[in-house]
Structure formats: structure tokens, C-alpha cells
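Novice: Build the 3D model from these lines:
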Amino acid sequence: MRKTIKFWAYPFALMGISIFVISSCSKDDSSDRGVYVGSASRGDLVTFEINKTDKTYSVDNETTGASESGSYTIMDGELDGIYKVSTGGHYFYAVELDNQALAANFPSGHAENKISFGVSSSINNVGKESQIAGNYIYIHFCNSAINGNVRNKEWGIVSVLANGTLYIKPYATGGDPGLSGLTPLAPEEFNTSLPLSSGDLQGSWSVNGDDKAKLNVGIQGTQYTGFSYTSGSSATFLLDMGTGNGYILGLKIPSTTIPIAQLTGTYKFVGVVEDGKKLGGNALIKSDGTGTCALEIDGVLSDNEYFENITQCPHLPNVLYADHFDPDFPTYQGKAYFVLEGDIMMYFIFDNEGLFNAYGAGAKMN
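Specialist: Predicted coordinates for the structure are as follows:
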């Protein structure tokens, strides 16, 4: 029996879902405000403003011209620190990381925007080109069918080179490659040498000199808007793919092997399940190869899901995969992927037939 996963949408770094930003706050003298710029899963450019003093938020959708606003509460207990919004009879969630990035599934100016991600508008990427350059594993957060089925998703590799060139190599999580041309490949099977020297897509990139949180990206004659957030422990590459095409969110791949102990910890996240429901969650990844998860979907808390056999991908050291279990459905066993970089995470969950069930993003929070 197919079920909707309650799981927080484990951190797998791949696909296109309109994802809320983990972002750095821009402050003024009167309030503790965070302004974040990024993309939503329809491919809309969005700006989030979080007022921590009043516990209010607003969202401006640059693509549609629509705006959303309201108030939020801060959750406690197992989901402590996650922002929660109640509107229209439903609940939505967001996670903020160190006032630098934000991931959210709030309403964002179009019904097709399921999850969004953004970075602080105060970020200045000028002079950080060498920190941005590198190889990233990405998830394409998007509502489109891949290889003939919306429950297949796209993930892949972006090589962002210091000379201003970038290459993108996409893969599918399943399906017939003859339908949209994406080769099915699991992350644990990836073994291509990096950086890429070619890709299905090739383009150029540079820092936007006027709007310094943004990147100018040109791919095969079309201009796109990118965003980057770098820190001592994290590097993200966010690329809006245009209306109807969602966005790709990439986390930098370490150049050397890292012990799994460095990836363990508690991560708070937001996500979307395959039937469109929104969730906020808390996942604990342990060094013994096990983990637990608590999540809330539309106001209902579940805290009995777990995973076993957590394993690092051989050639993608910051990508973990695991068996995922839900005791409420004893015959169900799925697969979870987590993509981790510093304090930022993404995830993907699949059912026992290999079909997509949930994805999202979040952060390690103290």
C-alpha cells in the first residue's frame, strides 16, 4: 500500500522543490529583520523578510508580483526552533541558519511553489569567487515529471570553475531515459572524476556587481539568476532555472574524505511530500549508522520513524544513504538520502518501489 511519508524529508541533496532559505539577517536600528533572496520550486524569484521582534514575515514574488504576509510562532519540544505559520486552515514551516540562509515551505506567491530556499540579501560575494568555485551535488526542486513520472526526481553535479565556466551533469532517480534523456543513477553508484570537463549543460558564471548576493549565470544563450552563500564550514550554490522549471540547490562536495562522525548531529528541516503536504522535522544522525526522526505534517506530530544502515557514498563523501522505516506501516521500507555540508543539509526519501516520497532542506541547529 502506498503511503505518504511522514518523515521530515531527509537531507538528500538533490531536487527541485520550492525550498525556504536558510539565511543571514540584514538588520536595521529598529528591529531584528532578516531579508533573504532566492527561488521557489516553480522557478519564481522570491524575497523573504523575517521580523524576529514582531514574529512576522512577508514574501514578495518578483516573478508573479504577488505578496504574502502573516505571523509565525517558534516551535518547542522536539521541533524547537522551527518557525510555524498557520494560514488558510493549514500549517507551514521554515528553518533559519545563523541569519545567513532560510529554507521554507510558506505560501510564496503561487500555488505551485511548494518549497523555497534563499540567502541573506546582505551577503557580498565580490572577492569570494575562489570560495564559490568547486563541485556541488544538487537536487532539482521542481514540480515537473522526470523520465515520464513526477515521482522520479533529478539530481546531479555542478562544477563551478574558477575561470568562470560551469558544467552541469544531471541524473534521474528512475524511469526510462528515452522520455526526457536523463540517465537513472543512484548517488552511491556515482564514480565520475571531478571537476567535470563537460556536461549536458555548459555555461558561464560571475558575481553580480550590483546585487552582490546574486550570481549572473549564462547557459546556452539564456541568462539565469544564481545565489551563493559561503562560510568557513559551508558553501551553497542556488540557481533559479526559470518559470516552470524550479531551482537547483547544490552543496559543495569536500575535496577529501571526511569521517562520518563529522556529519552526525541533529538537523532541523522543512520539506514537501509527494501529495503536496508540508512538513517540519528533526532528524538525528548517529555515528553508529542509525538515526531517528520526529516530524510534523500539517499540525500533526509523529516521532517514531527511524533509519538504519547509514552509509557514505564512496565518491560523494558528504552524501549518506540509509534504510528508512515507519512502524505505523510495518511492511514498508524505503530509502533516505542526506546531503550535508557544514551546518546545511538536504534530503530525499523514496518508497519501497523506488519512487519519490519527500524532499527538503534544513540546518544543524544547537
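
Novice: From now on I want contacts and neighbour counts done on CA atoms only, so please keep to that.
Specialist: Noted.

Novice: can you give me the helices for the stretch 51-200 of the chain?
Specialist: With DSSP state H, counting those that start in this stretch, the ranges of helices along the stretch 51-200 of the chain come out as 129-132, 177-180.

Novice: helices and strands around the helix or strand harbouring Tyr359, which ones?
Specialist: If you go by DSSP states H and E, Tyr359 is part of strand 356-364. Judged by 3 or more Cα pairs under 8 Å, 6 or more residues apart in numbering; DSSP states H and E, the packing partners of strand 356-364 are strand 90-97, strand 101-104, strand 265-273, strand 344-350.

Novice: Out of those strands, which one sits most buried?
Specialist: Across the helices and strands packed on strand 356-364, averaging neighbours per residue (mean count of other Cα atoms under 10 Å) puts strand 101-104 on top, at a mean of 32.

Novice: so how far is that one from its chain's centroid?
Specialist: 9 Å (Cα atoms, centre = their mean, to the nearest Å).

Novice: repeat for stretch 111-129
Specialist: Offset of stretch 111-129 from its chain centre (Cα atoms, centre = their mean): 12 Å.

Novice: Not counting its own residues, what contacts stretch 326-345?
Specialist: With Cα atoms under 8 Å, 6 or more residues apart in numbering as the test, stretch 326-345 has contacts from 10-14, 97, 233-235, 251-253, 263, 267, 304-306, 318-325, 346-354, 361-365.

Novice: Buried members of those into PyMOL, please.
Specialist: Listed next is the PyMOL selection for buried residues among the contacts of stretch 326-345, using 16 or more other Cα atoms under 10 Å:
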select buried, resi 10+11+12+13+14+97+234+235+251+252+253+263+267+305+306+318+319+320+321+322+323+324+325+346+347+348+349+350+351+361+362+363+364+365
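
Novice: still on that earlier bit, quick one, the strand holding Tyr359 and strand 265-273 angle?
Specialist: Here the directions of strand 356-364 and strand 265-273 differ by 140 degrees (axes from the mean of the first three to the mean of the last three Cα atoms, to 10 degrees).

Novice: One more sequence to fold, the one below, so I can look at both together:
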Amino acid sequence: MRKLVALLAVVAGIALAVQACGGDPEVAGSDAGSISPDTGGGVPTRGYSGSASRGDLVVFQIDPEHRTYTVHNETTNQDENGSYSILDGDFAGIKEVTANGKRFFAVELDDKVLAANFPVANSQANIYAGISSDIDNTGKEAQISGTYSWIHLTDEPINGSSTIKEWGILSVLANGTFKKWNFASGAGTGTPAITPMAPEALAAPVPPTSTPSETGTWGVAGSAKERLAVTIDGLAGVTLTGFAYAAEDASVFLLDLGTGKGFMLGLKNPAAHYTRAEIAGTYRFIDLWYAGSSVYRGAGTYLLPATGDGTYDHKSEDGSLATGYLQGIEACPNIPNMFVITKMQWGSTTTQDDDNVIRFAVVGKVVLHFTFDAEGNFVSYGVGARLE
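Specialist: The predicted structure follows:
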């Protein structure tokens, strides 16, 4: 049963969530008023630049008129392509691809952000996030600057264990520098190199006043103006590729950490903590979860009300469906955009409990989640979007 429990525990959405504008008249009975419209009739192709969880630089092209996509993996110099359908009902607006007997999913914030667990020309890269290739970040230092809550999406061991993940706080300054504080979900094996800490245990203020784990510089990367050139102090001769999308409802900072090292995805913190009423709504999401040594993909919908319990519906890569309840939704004390779901109940009744804990960060309509068990071992992360 742990495999099913792990599957369901992902429902509160990571990873990067996306909210789009306009409805899709081709989705029967659609309530997807914020999902990117693939209406045909000359809708232009949309491009996205970003990173996949292996640390690959990847460019997506979405052709909404023909409902096809192409992927160019700049790191492997390999390509993928295919066609997609758009789900309806409880999953309205989510893109679905079927390949090799499995289903893959994507959620798109039209011309802004794309999150996908589609194949990306590397079998070891399981989840992708990217921003519009048309974005020009020139002169947007002030809009990009701020404090971000982030998680490191990678299979690389943290504190000596592949089941431990890294999260933290990023302070991006308008003068082209940054400070980064790193924490781990658990101690792992041996003496931990990264301090183990749950987000709800982080003391005020945020960003911390303690010495940062890393510092460095950032700026627009030449002619590729959607990209950032990022250097880390002490890492001589290495320039990393970052991406930023700065908007009130979707401020995202993405940093590719290099081949084999995955990427970091951060959501900007507001000046004051969000309330339950401010984050209430219906979300679509994609997700990725581990059960033992196996990796699984899925997608779904969850409802977070202004008070009380939430609910969810989930579809896995084999087409199986699940529903459940999200309980004990609490604000993370000192991280303004983060909440904690302390209990899940899954199935057709409320008698089957799951002790995994879900943390999710929100910025406007964008949400990122990550799930760990009581020992800090990773269960899942994913992506979603609040709908109007």
C-alpha cells in the first residue's frame, strides 16, 4: 500500500504551478478558464526555455493549432516530438501524451511558463520547468529581485542519501548579486554536510541574517534575454544558466545546476504571509513521485478552500484514478508563501491515513509542492495552477 500512498501524497501541487488566461472551447464541459487555450485556427507556436531534473538545458515548442510539440535537449543534442490531447472533466486543460504505454502530462501558462513530465530526450530527466523564450529580462533587475523559497529537483544524493532532498531560501538583489541558504529534508547518512531542517522550523527573519551557504552574481545572458548568467563564488570558471519570469501572479526563479545536478526552482515571497483565503481555489498540477527505486508521473486537480479540508483527484501514468482529502492545512510560521498539509486521507472513505507531510509554496496563482515522510525521505514533487 505504500506505493499508492506515495502516489497520492503528491497532490498539493510542486514544484512550479502555472495559471493561464482564456478558456479552451474544445474542452467539453471545461472549467479550465485559466488553462492555456489550444484553439487552432492560426494560434502561433509557443516556445519555452528551461531545465530538466537531470540538469539538462531544454527548449520546448508547443504548436496549439496542430496539438503537437517538439523538444530540443541542448545538453544531449537530442530531440523528441509528438502530439498531445487535452483532458476534460476533473482534469480539464491538462495536456496528455501517450508514449511507450505510459501517459505524460503538462500544464502551460500561455507564453509565460511551462511545466511538464513529458519525455525530454534523456531518460534520466523526469520533470521539466521553463519560461517563455520570448521574455526579455533586460532592465528587470528590480522586478526579479526579492526573496524566493526554492527546492532542488535532482536525483543527486543529498547528505549521502538519494532519498533526502534540498530546499532553502534565495535572496536575489537588484545589484546583480544573490545570497542562498541551503537546508536538507533529513540528516541522511554520516555527518550531514547540509543542515537538516523542516521549513516550518526555520526561524525569523526571512531571508535569514545568518551567513549564507552560497553567494554569487547574476545578470541577463547576452542575446538570449530570457536567460540569466549566474556565477557562484568559489566555483571558478563556471557560469550556470538561470531563467526568471517576473510578474505579480507568477514570479519564478529557475537555475540549472549543471549536467547530473538537476535544477533549482524558486517562487517569490510576498511582503506579508498569504492567508488561506488568498490561496483558496481549484488547481491543476503535474507531479513526479518515487516508490522504492521506481519513478512515476501523474497529474490531477486539487481544491483548497478558504477554511477546512481540501480534496483531490489524481491520474497516474497507467491511467489509474484516485481521490482523497488534504487535512491540517497550516501556514508555515516564518516563510510568507509556504503552507503545510499535515495529514492526508485517501480512497473513497476517510479511514485510510498517510503520515507524509506536504509543504507547498505559493506566489499569486503559482504553486510549488514537495512531500516528505516523517524521517525526511522524499516522496514527491509536482506543479499546478490556480484556476479562476
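
Novice: what's the TM-score here?
Specialist: Here the TM-score for the pair of chains, by TM-score structural alignment, normalised by the length of structure 1, is 0.92; 360 aligned residues with a Cα RMSD of 2.4 Å.

Novice: quick revisit: give me the range in structure 2 that the strand holding Tyr359 of structure 1 lines up against.
Specialist: Using TM-score structural alignment, strand 356-364 of structure 1 corresponds to residues 378-386 of structure 2.

Novice: By residue count, tell me the biggest helix in structure 2.
Specialist: The longest helix of structure 2 (DSSP state H) is helix 2-8.

Novice: which residue lies farthest from the center of structure 2?
Specialist: Here structure 2 reaches farthest from its C-alpha mean at Gly41, the gap being 30.9 Å by Cα atoms, centre = their mean.

Novice: For it, which non-adjacent residue is spatially closest?
Specialist: Once flanking residues are discounted, Gly41 of structure 2 sits nearest to Glu65: 6.1 Å by Cα to Cα, 6 or more residues apart in numbering.

Novice: Tell me the residue in structure 1 aligned with the one you found.
Specialist: The alignment partner of Glu65 of structure 2 in structure 1, by TM-score structural alignment, is Thr53.

Novice: swap in Ala198 of structure 2?
Specialist: Per TM-score structural alignment, Ala198 of structure 2 is aligned with Ala186.

Novice: give me every residue that touches its match.
Specialist: By Cα under 8 Å, 6+ apart, the neighbours of Ala186 of structure 1 are Thr173.

Novice: any idea how far Met15 of structure 1 is from it?
Specialist: Distance of Ala186 of structure 1 to Met15 of structure 1, given as Cα to Cα, to the nearest Å: 13 Å.

Novice: hmm, back to that, the strand holding Tyr359 of structure 1 against structure 2, how far on average?
Specialist: Aligned to structure 2 and superposed, strand 356-364 of structure 1 gives a mean residue distance of 1.4 Å (mean Cα distance after the TM-score superposition for structure 1).

Novice: which stretches of the stretch 251-388 of structure 2 form strands?
Specialist: In the stretch 251-388 of structure 2, strands defined by DSSP state E, counting those that start in this stretch lie at 252-256, 263-268, 281-291, 294-304, 310-316, 321-331, 338-346, 353-354, 357-363, 366-372, 378-387, listed in chain order.

Novice: quick one on the thing from earlier: I figured the residue farthest from the centre of structure 2 was touching His66, is that so?
Specialist: No - with contact defined as Cα atoms under 8 Å, Gly41 of structure 2 does not count as touching His66 (9.2 Å).

Novice: ok so, going back, now the match of strand 356-364 of structure 1: how far from the chain's centre is it?
Specialist: Relative to its parent chain, stretch 378-386 of structure 2 has a centroid offset of 6 Å by Cα atoms, centre = their mean.

Novice: follow-up on the earlier one: so which strand or helix has the residue farthest from the centre of structure 2?
Specialist: Assigned by DSSP H and E, Gly41 of structure 2 falls within no helix or strand.

Novice: Next: Leu228 of structure 2.
Specialist: Using DSSP H and E, Leu228 of structure 2 falls in strand 224-232.

Novice: equivalent range in structure 1 for that strand?
Specialist: Counting by TM-score structural alignment, strand 224-232 of structure 2 falls onto residues 211-219 of structure 1.

Novice: And Asn339 of structure 2, what's its match in structure 1?
Specialist: Not Asn; residue 339 of structure 2 is Phe. Using TM-score structural alignment as the criterion, Phe339 of structure 2 maps onto Leu320 of structure 1.

Novice: give the contact list for that match.
Specialist: Per Cα under 8 Å, 6+ apart, neighbours of Leu320 of structure 1: 12, 310-313, 337-339.

Novice: Nearest spatial neighbour of it, chain-adjacent residues omitted?
Specialist: Distance criterion Cα to Cα, 6+ apart; nearest residue to Leu320 of structure 1, sequence neighbours excluded, is Gln312 at 4.5 Å.

Novice: my read: the one you found touches Ala322, true?
Specialist: No - look at Gln312 of structure 1 against Ala322 with Cα under 8 Å: they stay out of range, at 9.1 Å.

Novice: And for the residue nearest to Leu320 of structure 1, the neighbour number?
Specialist: If you count neighbours by other Cα atoms under 10 Å, Gln312 of structure 1 ends up with 22.

Novice: residues in structure 2 matched by stretch 277-295 of structure 1, start to end?
Specialist: So stretch 277-295 of structure 1 sits over residues 296-314 in structure 2, by TM-score structural alignment.

Novice: how long is that stretch end to end?
Specialist: 13 Å.

Novice: And stretch 335-355 of structure 1, by the same measure?
Specialist: Start-to-end span of stretch 335-355 of structure 1 (Cα to Cα) is 10 Å.

Novice: chain center to it: distance?
Specialist: How far stretch 335-355 of structure 1 lies from its chain's middle: 10 Å, per Cα atoms, centre = their mean.

Novice: same deal with stretch 67-84 of structure 2?
Specialist: When C-alpha coordinates are averaged (Cα atoms, centre = their mean), stretch 67-84 of structure 2 and its chain have centres 20 Å apart.

Novice: Show residues contacting stretch 77-86 of structure 1.
Specialist: By Cα under 8 Å, 6+ apart, stretch 77-86 of structure 1 touches 70-76, 91-96, 106, 268-269, 280-282, 294-295.

Novice: For it, grab the matching residue range in structure 2.
Specialist: Counting by TM-score structural alignment, stretch 77-86 of structure 1 pairs with residues 89-98 of structure 2.

Novice: quick one on the thing from earlier: ok, how many other residues are close to the match of Glu65 of structure 2?
Specialist: Neighbours around Thr53 of structure 1, by other Cα under 10 Å: 10.
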